[in-house]
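Asker: please work out how this folds:
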Amino acid sequence: MTANFTFQPLATCSQTKARAGIFYTPHGVVETPRFMPVGTLANVKTITPDQLKQTGAQMVLSNTYHLHLQPGERIVAGGGGLHKFMGWDGPMLTDSGGFQVFSLSEMRKITEEGVTFRSPHDGQIINLTPEKSIEIQNTLGADVIMAFDECPPYPATRSEVEAATARTYRWLERCINFHQRPDQALFGIVQGGVHLDLRAKAAEELKKLDLPGYAIGGVSVGEPPELIAQIVKATAPLLPYNKPRYLMGVGTYREMAIAIAAGVDLFDCVIPTRWARHGTAMVQGERWNLKNAKFRDDFQPLDETCPCYTCQNFSRAYLSHLVRSQEILAYTLLTIHNITELVRFTQKIRQAIINDTFASEFASWLDWSTADQVVM
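Answerer: Okay, here's the model as predicted:
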């Protein structure tokens, strides 16, 4: 059902499990490893699709749960499908809605059939099942769609995680049976919480299904970063070498570098847009709070090596002024820069893998003993 989707590894790192590759989709190629910006409601907040393309982004993520609630998948389909509706002609991925539903906590009820919850928009009772999630995603029309899974919280008991992981597999089988569109690749999701043996078992079971791609889910839900790294290092190498590997919800320099060293190809995270809306820039992996007085009369660009529109045209002082004035332009300019920053980071790693210099060139980002810095 996925003849249009192939993953071609091009180069590997001799000292790690990192690889550079190409993921082919009906809407174009994705050069991996690659950071994917999040466009939750069929838009990446505060910027246009053309501005997004200028950041170097190749693949964008949208959210099944939120689009189902507003405007509804039928509206999106009536607008020509997700690509045309939002004006993005490159590859797209939709998540299953599972994480958002399970984050509702007391507002939802989980059964073997699916999840029942009350819409935060109008109070309507909604039943989201594996079949319904796939139906919504088939209607939206993204290139890659995700299986509906149960994301256990952190912390959780081992028995709770075991139950969620087993249900995730049963739900995946239902997703596969219901999936209808050959122009969409259905990815499975490895759950298992912090238990490496459960992760290994889940990965082995998913491999047998020969899916077009695989994701590592259930991280970034409250665990310390070191534990996330342990999970990823143990899980990623277990997934098929000739299929793309996607780590969900991760997007800092260090997290991505460590995951890439384990063999991960794709990442998504709301960090670049969320930080931008809080007046924060990411500069070579550091967080800069532009409300800091030191930036008020600093007329350098954020990063003189950065080719983005923001760095090529505006100073730190101007950006600080916009942030302090709560001007919308501040969020646009910072989003452009922050996304460019993360995409460039993965592009640089890709080239280093091809040159076989990744382990040495990015050694500082592969070590958790050096904390990420914040300029307050």
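
Asker: please make it C-alpha for all contacts and neighbour counts, starting now.
Answerer: Will do.

Asker: tell me the secondary structure for L329?
Answerer: helix (DSSP: H, G, I helix; E, B strand; the rest coil).

Asker: was I right to think it contacts L322?
Answerer: Yes - using Cα atoms under 8 Å, L329 is in contact with L322, at 7.0 Å.

Asker: which one's more surrounded, the two?
Answerer: When neighbours are counted by other Cα atoms under 10 Å, L322 comes out ahead of the other of L329 and L322, with 19 against 14.

Asker: give the contact list for the residue of the chain most remote from its centre.
Answerer: Distance from the C-alpha centroid of the chain, by Cα atoms, centre = their mean, peaks at D297 (35.6 Å). Taking Cα atoms under 8 Å, 6 or more residues apart in numbering, we find D297 in contact with 316-317.

Asker: ok, it to P155 distance?
Answerer: 45 Å (Cα to Cα, to the nearest Å).

Asker: which residues touch the helix or strand hosting A166?
Answerer: Assigned by DSSP states H and E, A166 belongs to helix 158-178. By Cα under 8 Å, 6+ apart, the residues outside helix 158-178 that reach it are 112, 130-131, 134-135, 147-152, 186, 188, 191-193, 195, 198, 202, 206.

Asker: what of stretch 320-339?
Answerer: Contact with stretch 320-339 is made by 37, 46-47, 51-52, 55, 57, 272-273, 276-277, 279-283, 290-292, 295-296, 308-311, 319, as judged by Cα under 8 Å, 6+ apart.

Asker: with adjacent residues omitted, what lies nearest to the spatially most central residue of the chain?
Answerer: Nearest residue to the geometric centre of the chain (Cα atoms, centre = their mean): D268, 1.7 Å. Closest residue to D268 apart from its sequence neighbours, by Cα to Cα, 6 or more residues apart in numbering: M36 at 4.8 Å.

Asker: in contact with that neighbour: list those residues for me.
Answerer: 57-61, 266-269, 343.

Asker: I'd like the structure of this one too, to check against the first:
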Amino acid sequence: MLFELKGKDTKSNARGGEITTDHGTIETPIFMPVGTVASVKGVHQRELKNDINPDIILGNTYHLYLRPQTNILEQAGGLHKFMNWDRNILTDSGGYQVYSLSSNRKIKEEGVKFKSHIDGSYHTFTPENVMEIQRTIGADIIMAFDECTPYPCDYHYAKRSMHMTHRWLDRCINHLEKTPFKYDYSQSFFPIVQGSTYKDLRKQSAEYIANAGAEGNAIGGLSVGEPAEEMYAMTEIVTNILPVDKPRYLMGVGTPINILENIALGVDMFDCVMPTRNARNGMLFTAHGTINIKNLKWADDFSPIDDMGITFVDTDYTKAYLRHLFSVNERLGAQIATIHNLGFYMWLVREARKHILAGDFRTWKDMMVKQMDKRL
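Answerer: Down below sits the predicted model:
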């Protein structure tokens, strides 16, 4: 994997770059649509590629391990071939999903024993077998196995967890050195900074992760309920330490405003279920604010869904029609809203990149934050 900086904003730490892998170029900053179980929910790969047009999407190790299971993915030749996606894929390690199973898992130094949310069967994730699983899934970028702490989190627990995450990282690296690629392309490895919302722990973890010398680095354990100001403060501490010449990935973030504010702090990569999950509930993100398409006010609004939108749904359908689809529980409504929201997120990060390279990102970002912080 190669990473090249192409430009930097003059009044913030925002930067534009290019990541190059065997599956193509990723222009940063980038938002990665979440394709948890080998599918971005409700979107055909053709629509994903031709209309939303992301350079990279995200898959989930925990869910893919359980279904369809790694033996199926290996027989298919990896996740790319299984889902017919010839661009980049990143897989998270399953650490966040294990965190979310708090009542059905037990964490020890060896790893995590957890109960499947599907059938109640027991499984164990260790740093070593998670590396094996991600080798078999075959993503271009794979993540270290870590523990994602909750918010709020006791300081002493956060400290113990951080040190265990660091020990797990060393085990991941040692195991990867013994484990060859399964397919005819390479994989890159990102470790994860932890430390909850404690400045000294975040600093210590960022230094440990930076010294690992990986091809890129991730920031985990945020967007788990902490105030946005805490998120930004922790991100700033970490981005000031992580290497400038490596991509930085903030996991699980977030709203359009969160994304712009974290771009300003020097983050390059994002993922979040918000654009797809909120779309299924009738919430549309736009450059001028948020629309709840279920509201009665849209019943006779025959204007396009978003005349600034980049996807076909934005001008092919009206707000009145989309509201009608939601009111009669027609699945097409959720699909239209999903394509719109993902298209908007892609527009947002690509527009951010343009302004970074032009040197006026900070001014544009402040204007966009004011606009988007409205209910239409």
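
Asker: how alike are these chains, TM-score-wise?
Answerer: TM-score for the superposed pair, counting by TM-score structural alignment, normalised by the length of structure 1: 0.95. Supporting figures: 369 aligned residues with a Cα RMSD of 1.4 Å.

Asker: on that earlier part again, in helices only, show me the contacts of M36 of structure 1.
Answerer: If you go by DSSP state H, the contacts of M36 of structure 1 have V343 in helices.

Asker: what's the closest of the contacts of M36 of structure 1 to L302 of structure 1?
Answerer: V343 (16.2 Å; Cα to Cα).

Asker: which of the three states applies to the nearest residue to the closest one once chain neighbours are set aside?
Answerer: Among residues not flanking V343 of structure 1 along the chain, F35 sits closest, at 5.3 Å (Cα to Cα, 6+ apart). Classification of F35 of structure 1 using three-state DSSP returns strand.

Asker: roughly how far does the aligned residue in structure 2 for F35 of structure 1 sit from W298 of structure 2?
Answerer: By TM-score structural alignment, F35 of structure 1 lines up with F31 in structure 2. Per Cα to Cα, F31 of structure 2 is found 29 Å from W298 of structure 2.

Asker: what about these two, which has more around it?
Answerer: Remark: of F31 of structure 2 and W298, F31 carries more neighbours, 28 against 19, as counted by other Cα under 10 Å.

Asker: how close does the host helix or strand of L73 of structure 2 sit to structure 1?
Answerer: For L73 of structure 2, the host element (DSSP H and E) is helix 70-76. Superposing on structure 1 and averaging over aligned pairs (mean Cα distance after the TM-score superposition for structure 1), helix 70-76 of structure 2 comes out at 1.1 Å.

Asker: how close does the helix or strand just after that helix sit to structure 1?
Answerer: Proceeding N to C from helix 70-76 of structure 2, the next assigned helix or strand is helix 79-83, under DSSP H and E. For helix 79-83 of structure 2, the mean deviation from structure 1 after alignment is 0.6 Å (mean Cα distance after the TM-score superposition for structure 1).

Asker: so helix 79-83 of structure 2 corresponds to what in structure 1?
Answerer: The aligned range for helix 79-83 of structure 2 is 82-86, by TM-score structural alignment.

Asker: list the buried residues for that stretch?
Answerer: Neighbour counts over stretch 82-86 of structure 1 (16 or more other Cα atoms under 10 Å) mark 82-83, 85-86 as buried.

Asker: again, but for stretch 307-320 of structure 2
Answerer: 309-315, 317-320.

Asker: quick one: end-to-end distance for that stretch.
Answerer: Across stretch 307-320 of structure 2, the terminal residues are separated by 14 Å (Cα to Cα).

Asker: name the residues that touch it?
Answerer: Counting by Cα under 8 Å, 6+ apart, residues outside stretch 307-320 of structure 2 touching it are 51-52, 293, 298-306, 336, 339-340, 343-344, 347.

Asker: report the distance from the match of helix 79-83 of structure 2 to the chain centre.
Answerer: 19 Å (Cα atoms, centre = their mean, to the nearest Å).

Asker: any idea what Y65 of structure 1 aligns with in structure 2?
Answerer: So Y65 of structure 1 corresponds to Y62, using TM-score structural alignment.

Asker: residue contacts, the closest residue in space to its match that isn't next to it in sequence?
Answerer: Leaving out its chain neighbours, the residue that sits closest to Y62 of structure 2 by Cα to Cα, 6+ apart is G94, at 4.6 Å. For G94 of structure 2, the contacting residues are 60-63, 145, by Cα under 8 Å, 6+ apart.

Asker: and H66 of structure 1, that one's in a helix?
Answerer: Yes - under three-state DSSP, H66 of structure 1 falls within a helix.

Asker: surely it touches L41?
Answerer: Yes - H66 of structure 1 lies in contact with L41 (Cα under 8 Å); the separation is 6.3 Å.

Asker: just to revisit the earlier point, what residue of structure 1 takes the place of the residue nearest to Y62 of structure 2?
Answerer: Under TM-score structural alignment, G94 of structure 2 pairs with G97 in structure 1.

Asker: how near is G94 of structure 2 to I30 of structure 2?
Answerer: Distance, G94 of structure 2 to I30 of structure 2, using Cα to Cα: 21 Å.

Asker: surely G78 of structure 2 meets Q134?
Answerer: No - with contact defined as Cα under 8 Å, G78 of structure 2 and Q134 do not form a contacting pair (9.8 Å).
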